[in-house]
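Visitor: Give the three-dimensional model of this entry:
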Amino acid sequence: MTYSLQLFDDIITNPLKDGVLVIQLNRPNEFNALRTKLLDEIAQVLVRAEEDENVRCVVLTGNQKAFAAGADIKEMATKSPADVLRDPRAASWKVIRNFKKPLIAAVNGYCLGGGNELAMHCDIIVAGENAKFGQPEINLGIIPGAGGTQRFTSLLGKSKAMRYVLTGDFMSAKQAYEAGLVAEIFAPEETLDQAINIAKKIAQKAPIAVELAKEAVLKASDSLLESGLAFERKAFAVLFSTSDQKEGADAFINKRPPVYKGS
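Guide: The predicted structure follows:
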C-alpha cells in the first residue's frame, strides 16, 4: 500500500520507510484541534496499517507549535447530551485504542485535552522541551471525554491526576517526564527524528512478539479501564445538559472569562 498517495484533509501520511509509517496532524491554523474528520482520517489509516504486514510501527505527530491543542470547541459547543452519546468520534477513538501495532506520539508544543488523550492512546510518548500537556476541560465546564480521567490517573496516580484535571493547569515536558507520562525529552527539532529512530528499532523486532508484548503491558493497567471509560463517557455527555457547559464554550469562543452558576 502506498499511503502517501491517499489524500486527506486533516492529516498527512508520509511514505512508508523501514517499516515505519508517520502520520502528521495537519490543521496548523487551528493548532491541530481534533474535529470529527481528523479523528476519522487517523482511524482510516490505522485500519489499513493494521492489515498491512509491511507496517511495523506508526508515529503520530503534529508540528512545532502543537501536537493537538484539544477538541474542536466550535464543533462541540452546541451539542446536546444525546449528540455526545451518539458522537461518531467514539468509533474513531475505539479504532485508535484497539490498534494492535506499536503507536508512538512525537509531541511538540501544546498537547491538551483531546490532544493529550490522543497522545495517551499511544504506547510511547516522546516530547520536545517545549511541550505542554494537560486536561483543561474543567475550564469549559466539562470533563475529559476520551479517556483523560482514566489514563491520567493510571499514569500519574490519583493525587497528580486530580491536581491537573481539577485545575486545568498545564504540565511542562519536564514535569510530564518526571510523572511518567513521557518516556524521553529532546530538543524540539529532534523530537520527530528521535521518535522515528525508536520506531525503526521496534520495526526490526519479531512482529508477533511485539504485538503480544504490547498487549501484555497494556493488560497490566487496562483491567478496569473499560468500566472507567464508560462512566467517564456518560458523565461527559450529562455535562452537555448544563448551562455552565454552554457558558464555558461561549466564553472560550468569544475569548472572555466564563461566569459559572452551577446549573
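Visitor: from here on, contacts and neighbour counts on C-alpha atoms
Guide: Will do.
Visitor: Which positions in stretch 154-166 come out as buried?
Guide: Within stretch 154-166, the residues scored as buried using 16 or more other CA atoms under 10 Å are L155, L156, A161, Y164, V165.
Visitor: In terms of helices and strands, where is the first one?
Guide: Using DSSP states H and E, the element containing L155 is helix 148-156.
Visitor: Name the residue closest to the centre of this structure, please.
Guide: L118 (1.0 Å; CA atoms, centre = their mean).
Visitor: and it, that's in a helix?
Guide: Yes - using DSSP: H, G, I helix; E, B strand; the rest coil, the assignment for L118 is a helix.
Visitor: Check the spacing between it and D18 real quick.
Guide: In this view, L118 and D18 are 24 Å apart by CA to CA, to the nearest Å.
Visitor: what ranges do the strands span in the stretch 151-263 of the chain?
Guide: 171-172, 184-186 (DSSP state E, counting those that start in this stretch).
Visitor: any chance of those in a markdown table, plus mean neighbour count and distance to V45?
Guide: Output for those, formatted as a markdown table (neighbours: other CA atoms under 10 Å; distance: least, CA to CA, whole Å):
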| stretch | mean neighbour count | distance to V45 |
| --- | --- | --- |
| strand 171-172 | 18 | 30 |
| strand 184-186 | 20 | 26 |
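Visitor: I'd like the structure of this one too, to check against the first:
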Amino acid sequence: MTQYGTIEYEVDGVTAHVRLDRPDAMNALNERLLEEFEDALDRADADDEIRVVVVAGNGTAFSSGYDIGADEPELSVDDRMLDQRTHLEAIFSARVPVIAAVDGAALAGGCNLALACDLTFATEGSEFGYPDMHFGEPPPKFVLPFVTDSLKHARELLYTGKSVDAEEAHRMGLVNRVVPDGDLEGAVDEEIDQITKTPSAAVALVKDMINDVQETQGYRRYGRLDESLGTLTMESETATEFREIRDEEGLQAALEWVHGTDKS
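Guide: Predicted coordinates for the structure are as follows:
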C-alpha cells in the first residue's frame, strides 16, 4: 500500500477520502503534498468501486494556499506553475465527482483547490479568498471566473484580495451548501447517498459534458495563458519586495507589510 507523508488516504465503501495532512502549516500546499495528492486521485480514479472522492483538511484549516514559507525549499517559477496546474487538472479530468469538504480557511491556492472540485461544502466558520493578490500574484489557474454566479463577484474578490465567510461565498456561487460547524461530514455523506442513486456511467458522462461546457468557455486555455502572466507578476516590484521581507524577517512580517502598504 502506498505510504503518504503529507496526506491521508482512506476508502470507506464507495468513497475515497483524501485529507491534507500538514496541520501545523495550515495544510499549505508544498511540492510533496501536491505530488501525493495527484497520486491519491489517480489511485481513487483507477478503482472501479470508488464513486466519489472527498477532499478535506486535517486541523483548523482546509488549506492556507501554496507554501511560501521561507523554511520550504523554493520551487522555480516554472515548477511552481506546473504543480498548480496539474493537481487541479487531476480533479477536472477525474472519472468520479470530487467533493471539497471545507472546514476553516480555504485561501489562495487552497481556495483554488476547493473551487476546482465538482462540489464544495463548507462549515459556517469557513472563509474563502485570494489574499495573495495583495503581493501581486494572481491565481496561476483561473478557476474563480468559472464558478462565480457573476463575473462581478470574481472581480470583487480578485481586485481586493479580501476574504469572505462561507455564507457570502455561497451567495457568490462558490459553495454548494453551508452547514453548521460539526455537521459537515453528515451533509457530505447525504450528498454521496444521492449521487450513488445515479448510475456511475451516467455521472461520468454528465461530468464529461459539463467539463466540455467549461472548455468551450476557455477553462483550459486560460490555465495555459495565465501561466505566463503569473511568471511576469512573480517578478514585479511588489512580489520581489514581499519575498525579500519574508526571507529576511519571516513570513509574518511580510504579511503585515502586505496588509499595511498601498501598492502601485
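Visitor: TM-score for the pair, please.
Guide: Comparison of the two superposed chains (TM-score structural alignment, normalised by the length of structure 1) gives a TM-score of 0.87, and 253 aligned residues with a CA RMSD of 2.2 Å.
Visitor: thinking again about what came up before, of all the strands of the stretch 151-263 of structure 1, which lies closest to K101 of structure 1?
Guide: strand 184-186 (20.2 Å; CA to CA).
Visitor: Measure the mean distance from that closest one to structure 2 post-superposition.
Guide: Mean deviation of strand 184-186 of structure 1 relative to structure 2 after superposition (mean CA distance after the TM-score superposition for structure 1): 0.8 Å.
Visitor: Counting by contacts, list what that strand packs against.
Guide: Contacts defined by 3 or more CA pairs under 8 Å, 6 or more residues apart in numbering; DSSP states H and E place strand 184-186 of structure 1 against strand 124-128, helix 173-179.
Visitor: among the ones you listed, which is the most enclosed?
Guide: strand 124-128 (a mean of 25; mean count of other CA atoms under 10 Å).
Visitor: Give the aligned range of that one in structure 2.
Guide: Per TM-score structural alignment, the counterpart of strand 124-128 of structure 1 in structure 2 is residues 119-123.
Visitor: on average, how far is that stretch from the matching bit in structure 1?
Guide: Here stretch 119-123 of structure 2, set against structure 1 after superposition, deviates by a mean of 0.4 Å using mean CA distance after the TM-score superposition for structure 1.
Visitor: Off-centre distance for that stretch?
Guide: 12 Å (CA atoms, centre = their mean, to the nearest Å).
Visitor: Identify the residues contacting that stretch?
Guide: 97-104, 114, 166, 174-184, 188 (CA atoms under 8 Å, 6 or more residues apart in numbering).
Visitor: Report all helices and strands that the helix holding L155 of structure 1 contacts.
Guide: helix 114-121, helix 158-167, helix 225-238.
Visitor: what does G141 of structure 1 align to in structure 2?
Guide: G141 of structure 1 maps onto G136 in structure 2, by TM-score structural alignment.
Visitor: scratch that, L34 of structure 1
Guide: For L34 of structure 1, the aligned position in structure 2 is occupied by L29, per TM-score structural alignment.
Visitor: who touches that match in this structure?
Guide: Per CA under 8 Å, 6+ apart, neighbours of L29 of structure 2: S63, S64, G65, Y66, D67, G109, G110.
Visitor: need these in JSON lines with secondary structure, can you?
Guide: Compiled in JSON lines, the contacts of L29 of structure 2 are given as follows (three-state DSSP):
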{"residue": "S63", "secondary structure": "strand"}
{"residue": "S64", "secondary structure": "coil"}
{"residue": "G65", "secondary structure": "coil"}
{"residue": "Y66", "secondary structure": "strand"}
{"residue": "D67", "secondary structure": "coil"}
{"residue": "G109", "secondary structure": "helix"}
{"residue": "G110", "secondary structure": "helix"}
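Visitor: all strands of the stretch 1-150 of structure 1, in order?
Guide: For the stretch 1-150 of structure 1, the strands defined by DSSP E, counting those that start in this stretch occupy 11-13, 20-25, 57-61, 66-68, 103-107, 110-112, 124-128, 132-134.
Visitor: on that earlier part again, buried ones only from the contacts of stretch 119-123 of structure 2, please, as a ChimeraX command.
Guide: Buried members of the contacts of stretch 119-123 of structure 2 can be picked out in ChimeraX with the line below, counting by 16+ other CA under 10 Å:
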select :97,98,99,100,101,102,103,104,114,166,174,175,177,178,179,184,188
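Visitor: Looking at the buried residues of stretch 154-166 of structure 1, which one is closest to A90 of structure 1?
Guide: Using CA to CA, these come closest to A90 of structure 1 at V165, 21.0 Å.
Visitor: is it true that the closest one touches G147?
Guide: No - with contact defined as CA atoms under 8 Å, V165 of structure 1 does not reach G147; the gap is 11.9 Å.
Visitor: What is the equivalent residue in structure 2 for I196 of structure 1?
Guide: With TM-score structural alignment as the criterion, I196 of structure 1 matches D189.
Visitor: Next one: that match from T15 of structure 2, what distance?
Guide: 9 Å.
Visitor: which of those two has more neighbours?
Guide: More crowded of D189 of structure 2 and T15, by other CA atoms under 10 Å: T15, with 18 against 13.
Visitor: quick one: which of the strands of the stretch 151-263 of structure 1 is nearest N254 of structure 1?
Guide: Of the strands of the stretch 151-263 of structure 1, nearest to N254 of structure 1 by CA to CA is strand 171-172, at 25.1 Å.
Visitor: Tabulate the helices and strands packed on strand 184-186 of structure 1 (TSV), appending distance to Q24 of structure 1.
Guide: Listed next are these as TSV, based on distance: least, CA to CA, whole Å:
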stretch	distance to Q24 of structure 1
strand 124-128	15
helix 173-179	20
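Visitor: which residues does the counterpart of L174 of structure 2 in structure 1 contact?
Guide: Aligned by TM-score structural alignment, L174 of structure 2 pairs with L181 of structure 1. For L181 of structure 1, the contact set (CA under 8 Å, 6+ apart) comprises M120, I125, L155, L156.
Visitor: let's see it at 7 Å
Guide: L155, L156 (CA atoms under 7 Å, 6 or more residues apart in numbering).
Visitor: residues near Y260 of structure 1, how many?
Guide: So Y260 of structure 1, with other CA under 10 Å, has 15 neighbours.
Visitor: is it true that it touches T242?
Guide: No - counting by CA atoms under 7 Å, Y260 of structure 1 stays clear of T242, with 10.3 Å between them.
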